[in-house]
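Enquirer: Predicted model follows, preceded by the sequence.
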Amino acid sequence: MKTKRTSLEDIAKAVGVSKATVSFVLNGKGDEFNISKEKQKLIQDTAKEMLYVPNFFAKSLRQGETKTVGLVVSDISNPFYAELCKTIQEELHKKGYNVFIVNTDEDKELEKILMRELFQRSVDGMIISPSNRIDSLIPILHETHIPVVFADRQGDENADFVGVDNFKEAKKLVYSFSKQPNKLAVVLKSNSMVITLEERIQGAEAACKELGIPMELVQLPTDPKQVDKKIKSLTEKGFDSFLVLNNVVVLKILAGLKNNGIELGTQARMICFDDDEAFAFVDPPITALRQPIVEIGIHAVDRLFDRLKESHKPGKHDLRKCELVIRKSH
């Protein structure tokens, strides 16, 4: 059976004082209102005995802020976003804030619903790694005046953003192969096309055009047998290099190469845009671009707090540097 939550009025009756007196003491204002130390201790001890829990939303309403930030991510199962969430939560905790994390699973309609639910919870600000483009989100963002910072995936040139230059970094990766590719397969998972991937594709296309390298965009099937067939078809067509745009498909490509008797590092080469701790332990180890996830999280929080202080300044784009981790697959 559910028991009734202890209220300020319950404590006031138990101690024999007014509800206002209890409120003053439990909000640390006992001395300010000349309440004796003995009475303050009695009220505090009684609150503990009665298992009193402050009403968070009522307190927030009085103070005009909730000390909470909404964090919207597109796929929390992705190691990138898991680390980003961890970093942002830790940084907010240091500043005395809590975080509501919502996962959209790349569902654009769910994202809109969850964003509105966060607004209804009166979050003080929001950090978003969106599935939708900014034009779809603007009507929702205009429903509230809270500050918003985009992380990893940008909104537009006027919105605060912390992330990397996907175009520039992908372009550099094409130049980073130990031997210039005869033909380059640019690979991503099936049915995956968000703004960051589009920017990476454009960067790879620009580099291939400059170097005169034939390029094919490959959306890898989910069925392992179809992956094997796709890898075989690509290698038979002369594709000897793979630029993988997100790390979730690397193991599938490795399996496809192995099942077709193709040795990575000699007969074929691979660079992945996103690093993964497992890449150092496969044979051969995978050369990959390491994004500054912790930096992105820290600076996204810092930018949000700057915006909380000053809401009229133009948005800033804070582009962080990546690191190419050289191993043996490229």
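Expert: Yes, it's here.
Enquirer: use CA for all of it now, contacts and neighbours both
Expert: Fine.
Enquirer: For residue 100, which non-adjacent residue is spatially closest?
Expert: residue 70 (4.8 Å; Cα to Cα, 6 or more residues apart in numbering).
Enquirer: With residue 108 as the reference, measure out to the one you found.
Expert: In this view, residue 70 and residue 108 are 17 Å apart by Cα to Cα, to the nearest Å.
Enquirer: Residue 251 too?
Expert: Where residue 108 is concerned, residue 251 sits at a distance of 27 Å (Cα to Cα).
Enquirer: In terms of neighbours, single out the busier of those two.
Expert: residue 108 (16 against 13; other Cα atoms under 10 Å).
Enquirer: now residue 205, nearest residue through space, not along the chain?
Expert: residue 215 is the one closest to residue 205 (Cα to Cα, 6+ apart), at 7.3 Å.
Enquirer: Just list the residues touching that neighbour, thanks.
Expert: 183-186, 205, 208 (Cα atoms under 8 Å, 6 or more residues apart in numbering).
Enquirer: From residue 305, how far out is it?
Expert: Taking Cα to Cα, one finds residue 215 at 43 Å from residue 305.
Enquirer: What of residue 242?
Expert: Distance from residue 242 to residue 305, by Cα to Cα: 41 Å.
Enquirer: what's the answer for residue 91, then?
Expert: Applying Cα to Cα to residue 91 and residue 305 gives a distance of 11 Å.
Enquirer: and if you look at residue 13?
Expert: Distance from residue 13 to residue 305, by Cα to Cα: 41 Å.
Enquirer: also this one, for the comparison:
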Amino acid sequence: MAEDTKVSIIVPVYNVEQYLQECIDSILSQTHRNLEIILVDDGTPDASGKIADENAAKDRRIKVIHKENGGVSSARNAGLMAVSGDYFCFADADDRLEKDYVDYLLQLALDNKTEVSLTTELYTTFAATGEQDDSFEIVSGVEAACKILCYRMPIGVYCKLFSSELIRKGARFEEELFIGEGFNFNVDSFMLAKNVAVGHRKIYFYRKDNEASAMTRFRIDKIRCALKAIDFIERKHSKASNYFLKCVNFARWHTHCDMLFFIYNADAKRIFPEDYNRCYKVARKDALSAFGVRTNNRERIKALLTLIYPNTIAHLIRWRMNRHLRKNS
């Protein structure tokens, strides 16, 4: 029965004292009570580690790991090594979970006998609004990996539940990666799984306004790391199907387009001309990869525009951002 199934929730903790308690409270409020909550203090310099310890003193389900700073992949791997649950999932310490987060994902996995369950939808504001979609489908692990490579589902490790058997099969984070590490882990885990249950209910609140987040600040090493993540996937799964490798090539093109935008938007192309030129060339050269995989029309339109002039997308995104800022100023 679901209530007898233990679920471990891994939360990396670093510089999140402003948000951590809200995240912990949302976990403690889960309708599924059989939890192991693993808070991994990754050598945080603020009061986050103390907040974690204070919560552990109040609830025996909370386990705190204090370690030297090694980055988010190292922190998550430390959490994986401590898992004692039948299933595990992840939450970022500046985000929040709906009360039925674990229940929903666990029921999807148990009812359909899958090693992974996930939802493709999430909240991008902290106000729960809109109708819910309770439809779902069952796909093979390889098909799920292809879907995520084609950006047809969220690429982060949030909104997903994994069988702990995958840890025993070798599911780990690449510790060299600090951007794209979740994308990489998901592809590897899906490839280890026989089947994946794909739902569409919104159960996760994703915070976009944390200035300390790795996703909110431009650094050239983030761009290089994101590209390295794609290289890891290609090397590890070089003997996969031809279609899978086409999806990897699409993901590489997509990542180069994203990185081209980040460099352009930060006015950094004169500072990092080699990175800019490489991204520009790949964005144009491999644009047709969007037509060799199952993706949406928006990606294909982007590919056609990029084929003509790679900076088109960057211009359009900047124009939309500026218009949004003017409307809200």
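Expert: Alright, I've got the coordinates. The shown structure was predicted, so the numbers you read here are calculated from the model rather than taken from an experiment.
Enquirer: Superposed, what's their TM-score?
Expert: Superposed pair, TM-score by TM-score structural alignment, normalised by the length of structure 2: 0.28. Supporting alignment: 161 aligned residues with a Cα RMSD of 6.8 Å.
Enquirer: Comparing residue 13 and residue 305 of structure 1, which shows the higher neighbour count?
Expert: residue 305 (16 against 12).
Enquirer: ok, residue 251 of structure 2 touching residue 149?
Expert: Yes - using Cα atoms under 8 Å, residue 251 of structure 2 makes contact with residue 149 at a distance of 5.4 Å.
Enquirer: out of those two, which sits in the busier spot?
Expert: Per other Cα under 10 Å, whichever of residue 251 of structure 2 and residue 149 has more neighbours is residue 149, with 30 against 21.
Enquirer: List the contacts of the more buried one.
Expert: 187, 247-248, 250-251.
Enquirer: now swap in residue 218 of structure 1 and tell me
Expert: Counted by Cα under 8 Å, 6+ apart, residue 218 of structure 1 has contacts 185-188.
Enquirer: and it, that's in a strand?
Expert: Yes - counting by DSSP: H, G, I helix; E, B strand; the rest coil, residue 218 of structure 1 falls inside a strand.
Enquirer: Tell me how many other residues crowd residue 247 of structure 2.
Expert: 25.
Enquirer: quick one: it and residue 26 of structure 2, what's the gap?
Expert: Residue 247 of structure 2 is 36 Å from residue 26 of structure 2, by Cα to Cα.
Enquirer: same question, residue 143 of structure 2
Expert: 32 Å.
Enquirer: Next, residue 138 of structure 2: secondary structure please.
Expert: Residue 138 of structure 2 ends up strand, using three-state DSSP.
Enquirer: Give the burial count for it, as a bare number.
Expert: Residue 138 of structure 2 has 18 nearby residues by other Cα under 10 Å.
Enquirer: In space, what's closest to it - neighbours in sequence excluded?
Expert: residue 197 (4.6 Å).
Enquirer: The one you found: what secondary structure?
Expert: strand.
Enquirer: For it, the count of nearby residues, please.
Expert: Neighbours of residue 197 of structure 2 (other Cα under 10 Å): 26.
Enquirer: which residues does it contact?
Expert: 108-109, 112, 114, 116-118, 136-139.
Enquirer: how about a cut-off of 6 Å?
Expert: 117, 137-138 (Cα atoms under 6 Å, 6 or more residues apart in numbering).
Enquirer: quick one: it from residue 136 of structure 2, how far?
Expert: Taking Cα to Cα, one finds residue 197 of structure 2 at 7 Å from residue 136 of structure 2.
Enquirer: what do you get for residue 73 of structure 2?
Expert: Residue 73 of structure 2 is 30 Å from residue 136 of structure 2, by Cα to Cα.
Enquirer: Of the two, give the one with the bigger neighbour count.
Expert: residue 73 (22 against 16).
Enquirer: And the helix or strand encompassing the more buried one, what's buried?
Expert: For residue 73 of structure 2, the host element (DSSP states H and E) is helix 72-82. Counting neighbours by 16 or more other Cα atoms under 10 Å, one finds that the buried residues in helix 72-82 of structure 2 are 72-80.
Enquirer: Return the list of helices and strands in contact with that helix.
Expert: Using 3 or more Cα pairs under 6 Å, 6 or more residues apart in numbering; DSSP states H and E, no helix or strand is in contact with helix 72-82 of structure 2.
Enquirer: any idea which helix or strand carries residue 36 of structure 2?
Expert: strand 35-42.
Enquirer: Which positions within that strand qualify as buried?
Expert: 35-42.
Enquirer: Taking helix 72-82 as reference, get the angle to it.
Expert: 140 degrees (axes from the mean of the first three to the mean of the last three Cα atoms, to 10 degrees).
Enquirer: and the next element down the chain from strand 35-42 of structure 2?
Expert: helix 48-58.
Enquirer: Buried residues of that next one, list them for me.
Expert: 48-49, 52-53, 55-56.
Enquirer: Tell me where structure 2 has strands.
Expert: For structure 2, the strands defined by DSSP state E occupy 7-13, 35-42, 62-67, 87-90, 96-97, 116-119, 136-140, 160-163, 195-199, 204-205.
Enquirer: Present those as JSON lines; the columns should include distance to residue 221 of structure 2.
Expert: JSON lines is the format used below for the strands of structure 2 (distance: least, Cα to Cα, whole Å):
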{"stretch": "strand 7-13", "distance to residue 221 of structure 2": "21"}
{"stretch": "strand 35-42", "distance to residue 221 of structure 2": "20"}
{"stretch": "strand 62-67", "distance to residue 221 of structure 2": "24"}
{"stretch": "strand 87-90", "distance to residue 221 of structure 2": "25"}
{"stretch": "strand 96-97", "distance to residue 221 of structure 2": "28"}
{"stretch": "strand 116-119", "distance to residue 221 of structure 2": "30"}
{"stretch": "strand 136-140", "distance to residue 221 of structure 2": "34"}
{"stretch": "strand 160-163", "distance to residue 221 of structure 2": "27"}
{"stretch": "strand 195-199", "distance to residue 221 of structure 2": "33"}
{"stretch": "strand 204-205", "distance to residue 221 of structure 2": "28"}
